[in-house]
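Novice: Provide a 3D model corresponding to the input given below.
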Amino acid sequence: MGGRERHIGTAERRARLALRQRLAAGARATTPEEVARSLVALHGTDPATVYLAVGARLAEADGTVAEVGRALYEDRTLVRMHGMRHTVFVFPAELAAVVHASTGPANAAKARAGLIKDMVTGSGGRLTEEWLREVETSALAALARRGQATVAELTRDEPRLKEQFTYAAGRSYESLHTVSSQLMRVLGVEGRVVRGRPLGAWTSSQFRWAVAPPHPDVPSDGAQAELLRRWLTVCGPATEADLKWWTGWRVTEVRRALTAIGATAVTLDGGMTAYVTAGDEEPVRAPAGPWAALLPGLDPTAMGWQERDWYLSPDLRPALFDRSGNVGPTVWWDGRVVGGWGQRPDGEVVWRLLETEGGGREATAAIEAEAARLTSWLAGTRVTPRFRTPLERELSR
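Specialist: Below is the predicted model of the structure:
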């Protein structure tokens, strides 16, 4: 990571974003798999985000729903699973073992320990760790027999999954938790089950479950190095803080992975040190022309870095983020966020500029074209973001 440091300014960072995030018109992809491999991970907490994020990056977007469904549920070239920061993502299938080995074991141990503690305490000792092991063995066997199943179907095979315990007894957020929902979450973090087809339409948050295919044994250090290399190729330059935030790793793990891949240090506007992969410090040519994009809530580009001032003005955040820091639908013009969008009850996509500097009529025309494109392929399907933001709520009335 030593040697001469090159400077990469904001304009070049935006050019890299446009090309590597498949957002400039000439950089768009032809398949969902191509999009996922380019971005490394698609946020999957909100199911609609996966489809909308892919559609925004396809040269021909009209077949997005069918093509993403094919990749997820027929060819299984994409897989929805827990990854960084205890978050659900969609990854290329060939990355599943790397993601699990790089982030899964530590997250899984913490998740299981938390469930056992909450369950034993919240049941007054009635439900024990040994009891949970017996129930999960039975539930996994039932899931294997069925192939795919909802939680309701599994509870018919293993009624003990319906047992409940009190979470945070005596506190303002006290609530009853059911063993089934909490156990399936833990098994997902452990990489033992995966989400299958949704119940209902592609926008549904209710999924069937399936037993996960076995993961090859990948050393943790090597997995972390490979995951960081792939992400830095797409998102570099990135600071150490960006990397720590995106992965959820300890700073020592981030530094070890940077060293393992021989990352190169560069400087950014403002004097910060950032990193790119070895050999990627050469200048990047800007796209052929300015570009517009309408990206969904939780889009991997908008959520890609912890430090976002180079593409998103702090003044825009109150309108575009919820109170937990989740980004809503955003409008982009030539490498920066300039506004947000929503969808009216009749299905029309509407948008508003919050930043008007630059672009003028060209920007307005390009954004209008993207809104019409999105309205067309949604074909009347209403998409309500899971995490709603002030501007999205206002535009969607």
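
Novice: C-alpha only now, for contacts and for neighbours.
Specialist: Fine.

Novice: Please name the residues that touch Cys235.
Specialist: By C-alpha atoms under 8 Å, 6 or more residues apart in numbering, the residues touching Cys235 are 16-17, 20, 304.

Novice: hmm, which of those are the buried ones?
Specialist: Buried by 16 or more other C-alpha atoms under 10 Å: 16-17, 20, 304, out of the contacts of Cys235.

Novice: Am I right that Trp249 sits in a strand?
Specialist: No: using DSSP: H, G, I helix; E, B strand; the rest coil, the assignment for Trp249 is coil, not a strand.

Novice: Report the spatially nearest residue to it, omitting neighbours in sequence.
Specialist: Excluding the flanking residues, the one nearest Trp249 by C-alpha to C-alpha, 6 or more residues apart in numbering is Thr103, at 7.6 Å.

Novice: same question, Gln164
Specialist: Thr178 (4.4 Å).

Novice: Ok, Thr64 next?
Specialist: Thr64 sits nearest to Gly55 (C-alpha to C-alpha, 6+ apart), 5.6 Å away.

Novice: I'd like the structure of this one too, to check against the first:
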Amino acid sequence: MRPPLEPALDRDGLARAWTEAGIDWQNNWRYHVIWWICQNGLATFGPIGRAGEPLLVRTENWIEQPRALSGESALRELATRYARARGPFRVKDLAWWTGLTVTEARSGITAAFDSGALVQTLARDAAGDPVRGAAGTLWVDPELLESAAREAPLPEWRLLAAFDEHLLGYTDRSAQLDQQHFDRIVPGRNGMFLSTVVNHGRVAGTWKRRRTKAGGLEIAPFPDTAIDAAALEPLNRTWADFHGVDAGSITITG
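Specialist: I've put the predicted structure just below:
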């Protein structure tokens, strides 16, 4: 039986607990303190609260059967999980995202490959020809390849949230995004990614919800890029239904 999850607090509740305990803290510290608490295994995000935000709970109450990994086993697990959360990736993607050296990333990938958790595939250019060398070598979860062959094709259009791993999880984003448009995704290059409109896997623009009673979406397409507003209508309604708000209309700006 799982131990009781009390206290389970959202981030505001945790900050109030600090204040009530007489801890002197500042608003711009909160993110970093919560990050430190979670990174050091004291707490973790657990159940979803009433406001739709994951609640922080004691790690030992949420993770009932923890595993302690080190060395090659830890590198193998990290490479495997990275692949499961994304699509095909390059060695440099894993190294960049995790902070590992390229040598460590290769070791994890090799161990995952030897265990059958990863398979190797090749990238192709716009003409469909294989990309040679390290740039063309991709690693992928074999179950992803099997499901892609077995299931129906992915939808032509997607509305992805800000910070979605489609872009965030890679250092080389050329397959998803023309580099000339990067500043439109991260204005000012301040690290704050905008929500994206994706067509056949390529980012075609950005979107945001209108902060009005009528609601709806504002779509900002990239220059010389056509956005099919009618194709986005079902996605808009799905998002609105999930959040319990009116879908509103879709406006193409620019």
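
Novice: quick one: which helix or strand includes the residue nearest to Trp249 of the first structure?
Specialist: Under the criterion of DSSP states H and E, Thr103 of the first structure resides in helix 96-122.

Novice: and that helix, which stretch of the second structure?
Specialist: Aligned by TM-score structural alignment, helix 96-122 of the first structure falls on no residue of the second structure.

Novice: Run through who's touching the very next helix or strand once past that helix.
Specialist: Later in the chain than helix 96-122 of the first structure, the nearest helix or strand by DSSP H and E is helix 129-146. Contact with helix 129-146 of the first structure is made by 116, 120, 149, 154, 157-158, 160-161, 183, 209-211, as judged by C-alpha under 8 Å, 6+ apart.

Novice: what's the spacing between helix 129-146 of the first structure and its chain's center?
Specialist: Distance of helix 129-146 of the first structure from its chain centroid, counting by C-alpha atoms, centre = their mean, to the nearest Å, is 29 Å.

Novice: Which positions in it come out as buried?
Specialist: 129, 132, 135-136, 138-143.

Novice: Tabulate the residues you listed (JSON lines), appending distance to Asp322 of the first structure.
Specialist: As requested, the buried residues of helix 129-146 of the first structure are exported to JSON lines (distance: C-alpha to C-alpha, whole Å):
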{"residue": "Glu129", "distance to Asp322 of the first structure": "37"}
{"residue": "Leu132", "distance to Asp322 of the first structure": "36"}
{"residue": "Val135", "distance to Asp322 of the first structure": "38"}
{"residue": "Glu136", "distance to Asp322 of the first structure": "36"}
{"residue": "Ser138", "distance to Asp322 of the first structure": "40"}
{"residue": "Ala139", "distance to Asp322 of the first structure": "37"}
{"residue": "Leu140", "distance to Asp322 of the first structure": "37"}
{"residue": "Ala141", "distance to Asp322 of the first structure": "40"}
{"residue": "Ala142", "distance to Asp322 of the first structure": "39"}
{"residue": "Leu143", "distance to Asp322 of the first structure": "36"}
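
Novice: Of these, just say which sits nearest to Glu357 of the first structure.
Specialist: Glu357 of the first structure lies nearest to Leu143 out of those, by C-alpha to C-alpha, at 55.3 Å.

Novice: Gly222 of the first structure versus the closest one, what's the distance?
Specialist: Relative to Gly222 of the first structure, Leu143 of the first structure is positioned 32 Å away (C-alpha to C-alpha, to the nearest Å).

Novice: and what of Leu353 of the first structure?
Specialist: 44 Å.

Novice: One more: Trp245 of the first structure?
Specialist: From Trp245 of the first structure to Gly222 of the first structure the distance is 19 Å (C-alpha to C-alpha).

Novice: more crowded one of these two?
Specialist: Neighbours were counted for Trp245 of the first structure and for Gly222 using other C-alpha atoms under 10 Å; Trp245 has more, 19 against 16.

Novice: Once you drop chain neighbours, what's closest to the aligned partner of the more buried one in the second structure?
Specialist: Here Trp245 of the first structure is matched to Trp96 in the second structure, going by TM-score structural alignment. Residue nearest to Trp96 of the second structure in three dimensions, not counting chain neighbours: Thr171, with 6.5 Å by C-alpha to C-alpha, 6+ apart.

Novice: Over to Thr121 of the second structure?
Specialist: Leu138 (5.2 Å).

Novice: Now do the SS call for the alignment partner in the first structure of the one you found.
Specialist: Aligned by TM-score structural alignment, Leu138 of the second structure pairs with Tyr275 of the first structure. Classification of Tyr275 of the first structure by three-state DSSP places it in strand.

Novice: and the residue nearest in space to the middle of the first structure, what does it touch?
Specialist: Closest to where the C-alpha atoms of the first structure average out (C-alpha atoms, centre = their mean) is His43, at 1.7 Å. Residues near His43 of the first structure by C-alpha under 8 Å, 6+ apart: 49-50, 87-90, 298-300.

Novice: need those in TSV with distance to Trp332 of the first structure and secondary structure, can you?
Specialist: Shown next, in TSV, are the contacts of His43 of the first structure (distance: C-alpha to C-alpha, whole Å; DSSP: H, G, I helix; E, B strand; the rest coil):
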residue	distance to Trp332 of the first structure	secondary structure
Thr49	16	helix
Val50	18	helix
Thr87	25	coil
Val88	25	strand
Phe89	23	strand
Val90	23	strand
Leu298	14	coil
Asp299	12	coil
Pro300	14	coil
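
Novice: among the residues you listed, which ones are buried?
Specialist: 49-50, 88-90, 298-300.

Novice: just the helices in the stretch 151-254 of the second structure please.
Specialist: 165-168, 182-185, 229-243 (DSSP state H, counting those that start in this stretch).

Novice: I'd like the ones you listed laid out as CSV, including distance to Lys208 of the second structure.
Specialist: Output for the helices of the stretch 151-254 of the second structure, formatted as CSV (distance: least, C-alpha to C-alpha, whole Å):
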stretch, distance to Lys208 of the second structure
helix 165-168, 17
helix 182-185, 12
helix 229-243, 11
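
Novice: which one of those lies closest to Arg11 of the second structure?
Specialist: helix 229-243 (20.4 Å).

Novice: Tell me how far that closest one lies from the chain's centre.
Specialist: The answer for helix 229-243 of the second structure is 20 Å, by C-alpha atoms, centre = their mean.

Novice: likewise stretch 66-75 of the second structure?
Specialist: On C-alpha atoms, centre = their mean, the centre of stretch 66-75 of the second structure falls 23 Å from the chain's centre.

Novice: again, but for stretch 276-284 of the first structure
Specialist: The answer for stretch 276-284 of the first structure is 25 Å, by C-alpha atoms, centre = their mean.

Novice: No further queries at this time; thank you.
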